[in-house]
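*Asks:* Predicted coordinates and the sequence they were generated for:
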Amino acid sequence: MDLIEAAKAVRENAHAPYSDFKVGAAIRAASGRVYLGVNVENVAYPEGTCAEAGAIAAMVAAGETEIREVAVIAGSPMPVTPCGGCRQKLKEFGAAEVQVHMATMDGKVEVTTIGDLLPGGFSRDYMS
């Protein structure tokens, strides 16, 4: 399954009545299964959730905890990057070298890694 196409398709289900900025995310887990998420806005803005967080929650709910690849798409003029909080969430479940594909609706794509998105991120190593 093409992750960008999966993220693009699910993006249509985003709940973004306030910003009209719909985001879709697709995560391929270690099993190869793909988990999807969309942003869900709330009239009390801080209570909304990001597409990446939704996809991660779906993956964890299915019993998986390892991300192998990520795609995020939005209707912006340039590829949208995951927010700071989602970068930390991706780091929790994905190795530094995991690729993150960031795309626009008109076909622009940039590829980076979780490690490049969050250098020096907080990890379980600090918890020992």
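*Replies:* Received the coordinates, thanks.

*Asks:* all contacts plus neighbour counts: C-alpha atoms, from now on.
*Replies:* Noted.

*Asks:* Spatially central residue in the chain, please.
*Replies:* Nearest residue to the geometric centre of the chain (C-alpha atoms, centre = their mean): Glu52, 2.8 Å.

*Asks:* Wait, a helix at it?
*Replies:* Yes: using DSSP: H, G, I helix; E, B strand; the rest coil, the assignment for Glu52 is a helix.

*Asks:* Give me the spatial nearest neighbour of it, chain neighbours excluded.
*Replies:* Once flanking residues are discounted, Glu52 sits nearest to Ala25: 5.4 Å by C-alpha to C-alpha, 6 or more residues apart in numbering.

*Asks:* put this beside the first:
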Amino acid sequence: MTDRDTLIAAAREALTRAYAPYSKFHVGAALAFADGTVVTGANVENASYGLTLCAETAAVARAMNDGVRGALMAVAVTGGPLGQLGDPVAPCGRCRQVLSELAQLGGTDPLVWCAGASDVTEFRLSDLLPNAFGPASLT
């Protein structure tokens, strides 16, 4: 599996590709899978605000479109105004749900590293989204 510092560096690189002309809050995310695959994403805003994609959702969509499913081991998220890092940022509720579904496909509970300028907080996804709704909830 990709180590913490490498995954955070990938999220920081993704942050440079954010399109955030409205909020000016740039976010990058990186997903690490058991086979060593790393998939990144950046937030993509839209003038119709509800159509905006968060970095984590963009990364999950990219992974799914590339056929990378299951065995999600870790997630790194970083962001800040105009790409300037400050305190660690955590995935929003929508992104927690999207990440949870991807993790549930492989039966994993990934680490989530929220990286700021100098601090990193670590959670398990299940701690950020306890009692998550998922595919098994539909049966």
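*Replies:* Arrived safely. Here the structure is a predicted model, which is why all the values come from computation and not from measurement.

*Asks:* Give me the TM-score for this pair.
*Replies:* With the length set by TM-score structural alignment, normalised by the length of the first structure, the two chains reach a TM-score of 0.93; 127 aligned residues with a C-alpha RMSD of 1.3 Å.

*Asks:* OK, contacts around the equivalent of the residue nearest to Glu52 of the first structure over in the second structure?
*Replies:* Using TM-score structural alignment, the equivalent of Ala25 of the first structure in the second structure is Ala29. Applying C-alpha atoms under 8 Å, 6 or more residues apart in numbering to Ala29 of the second structure gives the contacts 10-12, 14-15, 40-42, 55-56, 59, 75-78.

*Asks:* Provide the secondary structure category for Ala29 of the second structure.
*Replies:* Per three-state DSSP, Ala29 of the second structure ends up strand.

*Asks:* I'd like the distance between it and Thr121 of the second structure.
*Replies:* In this view, Ala29 of the second structure and Thr121 of the second structure are 14 Å apart by C-alpha to C-alpha, to the nearest Å.

*Asks:* Over to Thr2 of the second structure?
*Replies:* Separation of Thr2 of the second structure from Thr121 of the second structure (C-alpha to C-alpha) stands at 17 Å.

*Asks:* and if you look at Asn131 of the second structure?
*Replies:* Applying C-alpha to C-alpha, the value for Asn131 of the second structure to Thr121 of the second structure is 21 Å.

*Asks:* again, but for Asp87 of the second structure
*Replies:* As judged by C-alpha to C-alpha, Asp87 of the second structure and Thr121 of the second structure stand 10 Å apart.

*Asks:* neighbour-wise, which of those two wins?
*Replies:* Each of Asp87 of the second structure and Thr121 has its neighbours counted (other C-alpha atoms under 10 Å); Asp87 has more, 17 against 13.

*Asks:* Who are the contact partners of the more buried one?
*Replies:* Ala115, Gly116, Ala117, Ser118, Asp119.

*Asks:* what secondary structure does it sit in?
*Replies:* Quick answer, by three-state DSSP: Asp87 of the second structure is coil.

*Asks:* Quick one: map it onto the first structure.
*Replies:* In the first structure, the residue matched to Asp87 of the second structure (TM-score structural alignment) is Met78.

*Asks:* repeat for Val60 of the second structure
*Replies:* Checking TM-score structural alignment: Val60 of the second structure goes with Ile56.

*Asks:* the longest helix in the second structure is where?
*Replies:* helix 93-106 (DSSP state H).

*Asks:* Which residues does the helix or strand just after it contact?
*Replies:* Using DSSP states H and E, the next helix or strand after helix 93-106 of the second structure towards the C-terminus is strand 111-115. By C-alpha under 8 Å, 6+ apart, the surrounding residues in contact with strand 111-115 of the second structure are 4, 8, 73-79, 87-90, 120-125.

*Asks:* still on that earlier bit, now do the match of Ala25 of the first structure against Ser48 of the second structure, distance only.
*Replies:* Ala29 of the second structure is 22 Å from Ser48 of the second structure, by C-alpha to C-alpha.
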